[in-house]
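**Q** Let me see the structure of the following:
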Amino acid sequence: MIFGLMETGFPLFYWGNALMIAIALVLIYLAIAKEMEPLLLVPIGFGMILVNLPLGGMMDYEMMLKAPQAGTVVEVSTQEGKGFDKGGVICKLDSGEVVAPVFGRVDKLNVEQGQHVEKGQVIASILTMEQTDQAVLPSRPVGLLSRIFQFGVMWQILPPLMFLCLGALTDFGPMLANPKTLLLGAAAQFGVYLAFFMALFVGFSLPEAASIGIIGGAEGPTTIYVSSVLAPHIIGATAVACYSYMALVPIIIPPVIRLLTTKKERGIFMKPSMRKVSKLEKILFPLITAIIVILIVPTSAALMGCFMIGNLFKECGVTERLNKTAQTTFVDLITIFLTLAIGASMPAQNFLQSKTLLVLVLGVVSFAAAAGAGVLLAKFMNLFLKEKINPMIGGAGVSAVPMSARVVQVMGQKENPKNFLLMHAMGPNVAGAIGAAIAGGVFIGILG
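**A** A predicted model of the protein is given here:
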């Protein structure tokens, strides 16, 4: 008890916590040393560290454990302050055992040996970091980050607000200048549905499979939004997979493009000049898109509505203050809260499961398939087009704005130094963001 040493987290620290901290440090290293999505991976990594330091309480939820039947306590198996695994015995009654439905630790025991308890009486107050179905296992957030996670992510507030900021940062001009590229962004959603069916094949439930499939949309807020609605228990894995693979787009997309195209196809020249898009077109686009898409897929309203109002702030010309705020201060605040909360959703007990590895593998498949589908559709379109399009821009349909478009630009310059594909690739790039939001809405509409 000297200097409170018995109150430290060391007794509850185990190899899983150490491994998760090591993974977090790798993410932070990649963000700082390699500049891979630093605004995302630094707070995610630090959130992972915080939640894997026992007794910190940053991501704790309080849950009342009740007696499943009446009886007399014959043994208290887990004392106050002690940790337990999911299914661990908290106490034994003469009528049976009281087991924990989640992992965690005992905060306060309300019974003692020899005491008679009635069915439904609170046996203990326990603290857990596990996401639960509130209708079955109600809990309340008591930690700083668990409150942010509960009221920001689980209440589906932060992801749509992030979409508002993304709308303010997005220029739909290249897509409007060449509407054919909208089809390439739509084709990229093939990766979403391929991963969905593969996830079902390997044993995931429908809601879990939808949350995994949407990783292929390469939109972090969409992935988080869909997972929070359908499968919150795997939200850490899906979010980290999405953001990590967005950072790895320069590694994932080029091999897929090279596999599906010839050198001649990669060298197809596209005129750098594009049709000038009028201000009226740019103003009408978010208005018309919001109306049509939300009427067709009502459950996409939160994401699509915020995406389009953000873009209207940018294009209308009379809301410069709102646009500037959405592009700077507001997006930074949302990013801090959202990424810290996502990082904190990954305690070792939640993350180190066989399912997590499958999520990461299927996430890669989803990304690669999305890029491949865009490339193949571009090749198919070239069969009918007089003015050919470089099929590499189809690979930018994997949203990850604007990283995938930049990757296509670099590849295009290598194959044909005269090519400047960035603006052409931005068309399917931003179309992919719309497609991902629609796909997420479809999943929620069917399974939510």
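**Q** going forward, measure contacts between C-alpha atoms and count neighbours the same way
**A** OK.
**Q** Helices of the stretch 201-350 of the chain, residue ranges please.
**A** 206-213, 220-230, 235-247, 249-260, 263-266, 279-296, 301-315, 320-327, 329-344, 348-351 (DSSP state H, counting those that start in this stretch).
**Q** To check against the first, give me the structure of this:
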Amino acid sequence: MGIFKIEGGIRLKGEITPQGAKNEALQILCAVLLTPEKVTINNIPDIIDINKLITLLGNLGVKIQKNGSDSYTFQADDVNVLYLETEAFKQEGGSLRGSIMIVGPLLARFGRGYIPKPGGDKIGRRRLDTHFEGFINLGAKFRYNREDHFYGVEAPKGLTGTDMLLDEASVTGTANIVMAAVLAKGKTTIYNAACEPYLQQLCKMLNAMGANITGVGSNLLTIEGVQSLGGCEHRILPDMIEIGSWIGLAAMTRSEITIKDVSWDNLGLIPNTFRKLGITLERRGDDIYIPAHEDGYEVKTDIDGSILTISDAPWPGFTPDLLSIVLVVATQARGDILIHQKMFESRLFFVDKLIDMGAKIMLCDPHRAVVMGHDFKSQLKATTMSSPDIRAGISLLIAALSAKGTSTIQNIEQIDRGYERIDERLRAIGANIIRA
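**A** Prediction:
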């Protein structure tokens, strides 16, 4: 297990470019299974979760060619579906939550798809019902082995389009169902579909491959099934969660940072949510410029003067993946904030580590925390802590970079799952961080 040693309290300065979006890459990579032709994908992040998925695709028989540091060409013209029933696959697929999205493409093209209970962050219950109910609606038969937590769907005669109303606007669930429906017979409509930019990207890529998807960007998707899909070239968007992380880092360390090539039009509420915390953001072309907040940042109250509440919601609401960052940034704000994490009941449990560092936080219940900002009058204190999941891990790293003294973060593999060469990139803008 690796550790980070961080000397905090240092002002940073410079430019940082966000990596390709992890959550988009997980969907896009699975979509290469839908065609025997070559698919080239650019701006793929070099992170643990994505590299695991690429390895899984290779073990399934997908031919993989690395074109550059962030570019790959895939060709799924000789897929070994029997690999799905091996013990090796059960171990491999079970270590990565994104592996669930291979099921839709495999079911659509080969008539069957299997997956062990996926791994991933321990942030609370993460149900898979939406995925499998969608497959069943398309005509697949579902089976589940309770002893080894192994899921299976089969449709040897193919899938048939239908109308469905999803019970939740699940991003991965919508992606999986869309990838299954593009090769189904007839028309499929999906209401209450997720409409995140990354899901829009998937639909645009599938259309470039020959699919017929309309309603992209709305919560009502219409898919006219086609007989086959061809190859294409696709570029992944910059990672909006990493962009939000760098905004939080700049504010907490009172640093002057420019975030390059952020794809502003796909950031939704992220810039304005940080502005509500009092953080100054300036748009410069497609970059975000954040000045050094010498005088701190003051929280804006609601119109009636009540405490500011920041909560997560399906797109275009605020993404749950950034609530941990907002919570950490709030510890040095001027004013109080209520953080309401609606989607996952264990995601706020890392606040005890911030309290140990001197933050004033009251955890009301598993979903809500009140943060009373220090306004930089009391600096966080360095400590030793462990990263429980990707987003809490980066939040603790930001706290450590702003704290007085030298902190140690253990279990940094959790951070590496979602952030590419983060220690190198932070050192490039002046951070004192060592990987050991």
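**Q** For the two chains, what TM-score is obtained?
**A** Once superposed, the chains reach a TM-score of 0.25 (TM-score structural alignment, normalised by the length of the second structure), with 171 aligned residues with a Cα RMSD of 6.7 Å.
**Q** Quick one: neighbours of Ile41 of the second structure, just the number.
**A** By the criterion of other Cα atoms under 10 Å, Ile41 of the second structure has 22 neighbours.
**Q** Verify the contact between it and Asn67 for me.
**A** No - applying Cα atoms under 8 Å, one finds Ile41 of the second structure not in contact with Asn67, separated by 9.6 Å.
**Q** hang on, the earlier thing: let me have the helices of the stretch 201-350 of the first structure in a markdown table, adding mean neighbour count as columns.
**A** Output for those, formatted as a markdown table (neighbours: other Cα atoms under 10 Å):
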| stretch | mean neighbour count |
| --- | --- |
| helix 206-213 | 28 |
| helix 220-230 | 26 |
| helix 235-247 | 26 |
| helix 249-260 | 17 |
| helix 263-266 | 15 |
| helix 279-296 | 15 |
| helix 301-315 | 24 |
| helix 320-327 | 17 |
| helix 329-344 | 21 |
| helix 348-351 | 18 |
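**Q** Identify whichever of the ones you listed lies nearest to Ile148 of the first structure.
**A** Among those, the nearest to Ile148 of the first structure by Cα to Cα is helix 329-344 (6.4 Å).
**Q** The closest one - contacts with which helices or strands?
**A** Here helix 329-344 of the first structure touches helix 38-51, helix 144-148, helix 158-169, helix 235-247, going by 3 or more Cα pairs under 8 Å, 6 or more residues apart in numbering; DSSP states H and E.
**Q** sorry, back to before: a markdown table for the helices of the stretch 201-350 of the first structure, including distance to Leu422 of the first structure?
**A** Output for the helices of the stretch 201-350 of the first structure, formatted as a markdown table (distance: least, Cα to Cα, whole Å):
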| stretch | distance to Leu422 of the first structure |
| --- | --- |
| helix 206-213 | 27 |
| helix 220-230 | 22 |
| helix 235-247 | 18 |
| helix 249-260 | 14 |
| helix 263-266 | 14 |
| helix 279-296 | 20 |
| helix 301-315 | 20 |
| helix 320-327 | 21 |
| helix 329-344 | 24 |
| helix 348-351 | 37 |
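**Q** Thr128 of the first structure: which of these is closest?
**A** Taking the helices of the stretch 201-350 of the first structure one by one with Cα to Cα, helix 348-351 is closest: 10.3 Å.
**Q** quick one, the helix or strand following the closest one and helix 235-247 angle?
**A** Using DSSP states H and E, the helix or strand that follows helix 348-351 of the first structure towards the C-terminus is helix 354-382. Counting by axes from the mean of the first three to the mean of the last three Cα atoms, to 10 degrees, helix 354-382 of the first structure lies at 40 degrees to helix 235-247.
**Q** in helix 354-382 of the first structure, what counts as buried?
**A** 356, 359-360, 362-379, 381 (16 or more other Cα atoms under 10 Å).
**Q** which residues do Ile41 and Asn67 of the second structure both contact?
**A** Thr73 (Cα atoms under 8 Å, 6 or more residues apart in numbering).
**Q** Which of the helices of the stretch 201-350 of the first structure sits closest to Val74 of the first structure?
**A** Using Cα to Cα, the helices of the stretch 201-350 of the first structure put helix 348-351 closest to Val74 of the first structure, at 29.5 Å.
**Q** so what secondary structure elements neighbour the closest one?
**A** Against helix 348-351 of the first structure (3+ Cα pairs under 8 Å, 6+ apart) you get helix 15-33.
**Q** Pull out the buried positions in the helix it packs on.
**A** Within helix 15-33 of the first structure, the residues that count as buried by 16+ other Cα under 10 Å are Asn17, Met20, Ile21, Ala24, Leu25, Leu27, Ile28, Tyr29, Leu30, Ala31.
**Q** Among these, which one lies nearest to Val89 of the first structure?
**A** Using Cα to Cα, the buried residues of helix 15-33 of the first structure come closest to Val89 of the first structure at Asn17, 22.6 Å.
**Q** what's the spacing between the closest one and Ala210 of the first structure?
**A** From Asn17 of the first structure over to Ala210 of the first structure the distance is 29 Å, taken as Cα to Cα, to the nearest Å.
**Q** same thing with Val256 of the first structure?
**A** Separation of Val256 of the first structure from Ala210 of the first structure (Cα to Cα) stands at 23 Å.
**Q** wait, which of the helices of the stretch 201-350 of the first structure is closest to Leu39 of the first structure?
**A** For Leu39 of the first structure, the closest of the helices of the stretch 201-350 of the first structure is helix 329-344, at 7.6 Å, according to Cα to Cα.
**Q** and the nearest residue to Leu107 of the second structure once chain neighbours are set aside, how many residues sit next to it?
**A** With Cα to Cα, 6 or more residues apart in numbering as the criterion, Leu107 of the second structure has its nearest non-adjacent residue at 5.0 Å, and that residue is Gly113. Burial of Gly113 of the second structure is recorded as 25 neighbouring residues (other Cα under 10 Å).
**Q** how much space between the closest residue in space to Glu15 of the second structure that isn't next to it in sequence and Asp287 of the second structure?
**A** For Glu15 of the second structure, ignoring the flanking residues on the chain, the nearest one in space by Cα to Cα, 6+ apart is Thr258 at 4.7 Å. Distance check for Thr258 of the second structure against Asp287 of the second structure: by Cα to Cα, it reads 7 Å.
**Q** ditto for Thr273 of the second structure
**A** 17 Å.
**Q** The two - which one has more neighbours?
**A** Between Thr273 of the second structure and Asp287, counting by other Cα under 10 Å, Asp287 is the more crowded of the two (18 against 15).
**Q** how far away is the more buried one from Pro271 of the second structure?
**A** 12 Å.
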